[in-house]
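Participant: Below: sequence and its predicted model.
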Amino acid sequence: MKLFQQLLVAPAALGLLASGANAADLNINGVSDYSASEEQVTSITQFSDVYPTDWAYQALANLIERYGCVAGYPNGTFSGNRAMTRYEAAALLNACLDRITEVTDQLRRLIKEFETELAVIRGRVDGLEARVGELEATQFSTTTKLKGKANFVMGATKALGDNPGNMKDDYNAEYGAFTFSYDLRLGLKTSFTGKDLLFTRLRVGNQGDASVWDGNGVGLNKLDTGAPGGNAVEIDRLYYRFPLGSGFKAQIGALTRNTEMMGYKASAYAKGGQKVLDFFGGSLGTPGVWNKETGSGFGLIYTNKKSAGKGNPYWTLAANYIADSGEGEDSNPNSGGFMTDNSEANITSQIAYGTKRWGLAAGYRYGQCGAKFRTGTEFAGKGDTSCTVENKDGKEVRSDADSHNWSLHAFWRPEESGMIPSISAGVGASYSNGNDDWEDATEIREMASWMVGLTWNDVFQKKNALGAAIGQPRFVTKVDRKGESDFVADGNYAMELWYKFQVTNKIAVTPAIYWLSRPYGFETPDDKSVGVFGGVVQTVFKF
């Protein structure tokens, strides 16, 4: 094997050349003449300066005798103590690789014996290459992934119990029909660096003002997947998330959500299943803090998860600001704006500690005037923090209203699926304030809520799940009435039970029932009971 001949003809070896040299620096004719006159070494004994006592003697002998890819210098020496140039190293490596990959008679026999199988494999590889080429040619973006979720919703509700003032009959007459509706979400995830995320979500549905699933009839009917109505496609998420130093992530967007910037969800309820009522689902039983406010805003999340080590508990801290959609983009500061007195803004924060199996979290939300509380009894829905109220003289004046909302959450999951379920719990409280005019015009001062949820995974079959929850959606605990009793009986219990059938990896069917014992709360006439029973089947397709 000719030392520099291999160097000159092999691209693999040329790739190892020193960065400071190039082909123009070499005397190619001289090197070729030298290579042509050189004989291949066939035995280590041909080297006059290599002895059996040398530490690399055996290794060198193996290279010569097994692969025959070692050459010396014209004077019959190996010069093992001399520093090797990068050219010589490249030539030696390429020569040995050539010899190692030579087709031997034994290899030829194996190729012939498995000729049919090799042809099949080649055909499959060619087919895969063609399909990859087709996908690359037809993909709409090299940086964006599309994920979709379609939810078919079938079911009905019915008011049960007493019928004071025709309350039950009126409900059933307007909201008692069986319905079949849908919710479709298309999420576009775009990354420019591999660590950032531009998220755009398109959403369309037909669960609008005529559907109980969007919170009509009574607000507590609202499903976690309740969709907008009208079959009109809308963009309901548009934000950008990016790393900001060690352990920090920032998020900013014209349509972002405060509860999606908490960094840690201290709940395992419906994990592996399908959420039903909004109160137990996205609101985690504490709609005062987890009010799912969406609009223009920004947030910051910190976690020490990486430094804590795999499986160890870690801290998560998050804070965000959201101006309500409809106000944040309003250029009139008297009715809206971003970070103005009329933004209907929410400042939400949370501190959490835990792992994937257990966790604790404390949350706080400051609600500017007009900021929403989300689901609760019909009486609690009158909890008003509007930016203006009518004073005693009948004039519209500023209310200076706001709210302070707190939440505590905890969850635990068993290490393996079985008879013991995961347990999730949450409790929250809300306190409203305002000036004297607001106090004269309103009466609701404090509200509370709580929930406990159980989830069993892999029930009867892998990936199937069973869940049940009970709690009291947001209800009024304190009022302030001038010259009247401050007693209120606004309590209401909500319960749900569901079972998810995982039909395929991408299709799941979840039948569920729920009961609202007193959804009108204090609006229910004395000594009467009006409840709402609901049954729903959700079929989810993921793609």
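Facilitator: Received, thanks.

Participant: CA only for contacts and neighbour counts going forward, please
Facilitator: Noted.

Participant: Can you report how many residues lie near the nearest residue to S403 once chain neighbours are set aside?
Facilitator: Leaving aside its chain neighbours, S403 sits nearest to S432 (4.4 Å; criterion: C-alpha to C-alpha, 6 or more residues apart in numbering). S432 has 20 neighbouring residues, counting by other C-alpha atoms under 10 Å.

Participant: The nearest residue to V289 once chain neighbours are set aside - how many residues pack around it?
Facilitator: Spatially, and ignoring its direct neighbours in sequence, V289 is nearest to R365 (5.3 Å; C-alpha to C-alpha, 6+ apart). When neighbours are counted by other C-alpha under 10 Å, R365 registers 24.

Participant: so where do the helices sit in the stretch 1-150 of the chain?
Facilitator: 3-9, 11-14, 28-37, 57-62, 86-100, 105-113, 115-138 (DSSP state H, counting those that start in this stretch).

Participant: how about the residue nearest to S403, what does it touch?
Facilitator: Contacts for S432 (C-alpha atoms under 8 Å, 6 or more residues apart in numbering) come out as 385, 401-404, 444-446.

Participant: Which strands or helices does whichever helix or strand the residue nearest to V289 is part of pack on?
Facilitator: Take DSSP states H and E as the rule and R365 turns out to sit in strand 358-367. Strand 358-367 sits against strand 346-354, strand 402-412, with contacts defined as 3 or more C-alpha pairs under 8 Å, 6 or more residues apart in numbering; DSSP states H and E.

Participant: between the ones you listed, which one is nearest to G176?
Facilitator: Nearest to G176 among these is strand 402-412 (34.5 Å), distances taken as C-alpha to C-alpha.

Participant: another structure for you, compare them:
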Amino acid sequence: MSFKFTEVAVAQSTVAQSRIVEPDFAPEQVIDRSEGMPIEDRSQESGFPERQPTGVRSQEPEAGSVVAVDGAMGGQVTSVSQLSDVQPTDWAYQALQLLIENYGCLVGYPDQLFRGNRALTRYEFAAGLNACLNRMQQLLATELERYATRAELAVVERLMSEFAAELAALQSDITNLEQRFANLQSASTLRLQGETIFAISEVLAGDEEGLNNPVLQSRTNLTFDASFSGEDRLRATLEFGNFERFMLPESTNEGRLSFATGTDEGEIGLDTLSYEFPAGEDITVLAIAKGGNLNDFITNINPLSSSGTATISRFGQRNPIYRGSGFDVGTGIGANIFLLDDLSIEVGYIAANSSNPSLGNGLFNGGYGVIGQITATPEPLELSLTYAHSYVPDGGNSTGTGSIPATVEVEYTDAENTRPVVVNSYGLGINYAINDGFQLGGWVGHSAVRAIGLGDADVWNYAVHLSFPDLGGEGNLGGIIVGMEPRLSGTTPGLGAALGRRRDLDVGLHVEGFYRIALSDNLSITPGLIWLTAPNHNAANPDVLLGTIRTTFRF
């Protein structure tokens, strides 16, 4: 930006009709910069007169007197404008050094030393001078008398005069660069990100019937992000993999892997398609055309949520109420409204079969889900309060986690469909960063499920998670998750009779541990174990131990 040195005029009015010559310091007074000196320690070494507190003047010149700034240098000094380079012995070079030291307008070496012992081209010199002028303008705008002496102002005016052409050229270059940068920001851009996972997994214990074998499975996601204004984002994600779930006691949904994909082996499919854009300073809107779920619209404060580089289980990613009910993906829209920097309200709506125009489908006439969350993030504490509502015409309260009875699926007599359910869910989440290497958090969730025409049911889940960032090395991550996957805790008599039980028989626990080893910024290996006690919340079933070694490539 241009420098309007109006303060010089103030100084000139005080020393009217004075002449400007070289500054009052001799070459031998200039500090040897070859070894360097901390910037903050050089104020007393300055060739400028010592600064006085605001309102105090020392040796004020009388009106019409001459400000002597040639002094010990003596003789005629070659004009800087006649030099092709600026040498360390030139008065301009030394004057700029002192401005740098007094105003801190250039950053030196990492040890905070300024080593000004090399020649500069005139344009390099002008760049440094421009930085000092901008810094001085900021300071002098409010505290002229405190920060500037008259000799400094005189020296600055001469420097500006000697390098007027270079400063003008520099300003022109800056303007051109700003315009080019603005053009780049407004131009559309496309970025590709990818993640590939290879995982060796096995049921290590609890498979008494021998239904499972060790497997090598993989998943790849390719994400294309495009921006048209620099503030929006159009995202399309392709996914393909070859995951099949393990057969656990009573076909329970507990212990499912976080990185399992829903695509068939060899198929490549469009997983998500969304567009995010600002609607004012404090509102961001997210529209999802395909592959949306309620959790896409809210902030998950669980630091272990990543399926590729953190938790190894689906349950460990998030409170199951975030997953909606009965359907995995849909179309919808939501918004994040920032009330304060660390307080926001998030809302979202998902329709299950928005592309189907038939009766009982479409955007507003079929299955749907609504979610709202208040999220507070005053460091080091994070809190969330969540409400979710779903209507599921067929499929029950399925979140892909928990016991089979917790899905509250009741078939009609023709056994072709299940009864529709209405679900109201409530959640509380917390995470606290105790220090840089340890975070403690957890959640609790309750779903009130009504099977239309039959009765009501209650489903509960909870978890405590511990995370250890950079454990054993930078980029590593240790994680422990202990909780209860969704469990049917009670029903009304009519619904209980239809389900064959009023509640799950016992309380089973999900105990998980993993350790991510970062081999580089783009490659990590994560061994992990999942221990399920009383699978399907039935103590008659043997405990299950699952093991996996996940290798993740990011590019």
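Facilitator: Everything's here; your move. Keep in mind that this is a model prediction, so the values were computed, not measured.

Participant: what's the TM-score for these two chains?
Facilitator: The TM-score (TM-score structural alignment, normalised by the length of the first structure) is 0.64; 393 aligned residues with a C-alpha RMSD of 3.9 Å.

Participant: The residue nearest to S403 of the first structure maps to what in the second structure?
Facilitator: By TM-score structural alignment, S432 of the first structure lines up with V449 in the second structure.

Participant: Just give me how far the longest strand along the first structure sits from the chain centre.
Facilitator: The longest strand of the first structure (DSSP state E) is strand 144-161. Centroid separation for strand 144-161 of the first structure versus its chain: 20 Å, with C-alpha atoms, centre = their mean, to the nearest Å.

Participant: thinking again about what came up before, right, and the helices and strands packed on strand 358-367 of the first structure - which one's nearest S267 of the first structure?
Facilitator: Of all these, it is strand 402-412 that lies closest to S267 of the first structure, at 5.3 Å by C-alpha to C-alpha.

Participant: Now the closest one on the second structure. Mean distance?
Facilitator: With mean C-alpha distance after the TM-score superposition for the first structure, strand 402-412 of the first structure departs from the second structure by a mean of 0.5 Å once superposed.

Participant: What is the equivalent residue in the second structure for G205 of the first structure?
Facilitator: In the second structure, G205 of the first structure lands on G241 (TM-score structural alignment).

Participant: Can you give me the separation between L99 of the second structure and E267 of the second structure?
Facilitator: 66 Å (C-alpha to C-alpha, to the nearest Å).

Participant: now A127 of the second structure
Facilitator: 57 Å.

Participant: Same question for P320 of the second structure.
Facilitator: P320 of the second structure is 27 Å from E267 of the second structure, by C-alpha to C-alpha.

Participant: Who has more neighbours out of the two?
Facilitator: Shown here are P320 of the second structure and E267; by other C-alpha under 10 Å, P320 has more neighbours (29 against 10).

Participant: Go ahead and confirm the more buried one touches N397.
Facilitator: No - in this structure, P320 of the second structure is not within contact of N397 by C-alpha atoms under 8 Å, at 10.4 Å.

Participant: about what we covered before: what sits against the residue nearest to V289 of the first structure?
Facilitator: Taking C-alpha under 8 Å, 6+ apart as the test, what R365 of the first structure contacts is 288-289, 346-349, 404-406.

Participant: circling back: just want the angle from the strand holding R365 of the first structure to strand 402-412.
Facilitator: 170 degrees (axes from the mean of the first three to the mean of the last three C-alpha atoms, to 10 degrees).

Participant: Read off where strand 358-367 of the first structure ends up in the second structure.
Facilitator: Residue span in the second structure matched to strand 358-367 of the first structure, by TM-score structural alignment: 381-390.

Participant: what's the average distance of the matching stretch to the first structure?
Facilitator: Averaged out, stretch 381-390 of the second structure is 0.8 Å away (mean C-alpha distance after the TM-score superposition for the first structure).

Participant: Map G337 of the first structure onto the second structure.
Facilitator: Aligned partner of G337 of the first structure by TM-score structural alignment: G362.

Participant: What's the separation between that match and V77 of the second structure?
Facilitator: Distance of G362 of the second structure to V77 of the second structure, given as C-alpha to C-alpha: 85 Å.

Participant: quick one, which of the two is more surrounded?
Facilitator: Higher neighbour count among G362 of the second structure and V77: G362, with 18 against 12, using other C-alpha under 10 Å.

Participant: Just to check, the more buried one is in contact with G332?
Facilitator: No - look at G362 of the second structure against G332 with C-alpha under 8 Å: they stay out of range, at 11.4 Å.

Participant: Need the overlap of contacts for the two.
Facilitator: Contact criterion C-alpha under 8 Å, 6+ apart; residues bridging G362 of the second structure and G332 by contacting each: A351.

Participant: give the contact list for R233 of the second structure.
Facilitator: 225-227, 275-277.

Participant: ok, 10 Å please
Facilitator: Each residue near R233 of the second structure by C-alpha atoms under 10 Å, 6 or more residues apart in numbering is listed here: 189-190, 224-227, 274-278, 286.

Participant: Distance of it relative to S524 of the second structure?
Facilitator: Distance from R233 of the second structure to S524 of the second structure, by C-alpha to C-alpha: 28 Å.

Participant: And for S306 of the second structure?
Facilitator: Applying C-alpha to C-alpha, one obtains 13 Å for the distance of S306 of the second structure from S524 of the second structure.

Participant: These two - which one has more neighbours?
Facilitator: Taking other C-alpha under 10 Å, S306 of the second structure and S524 do not tie; S524 has more neighbours (20 against 17).
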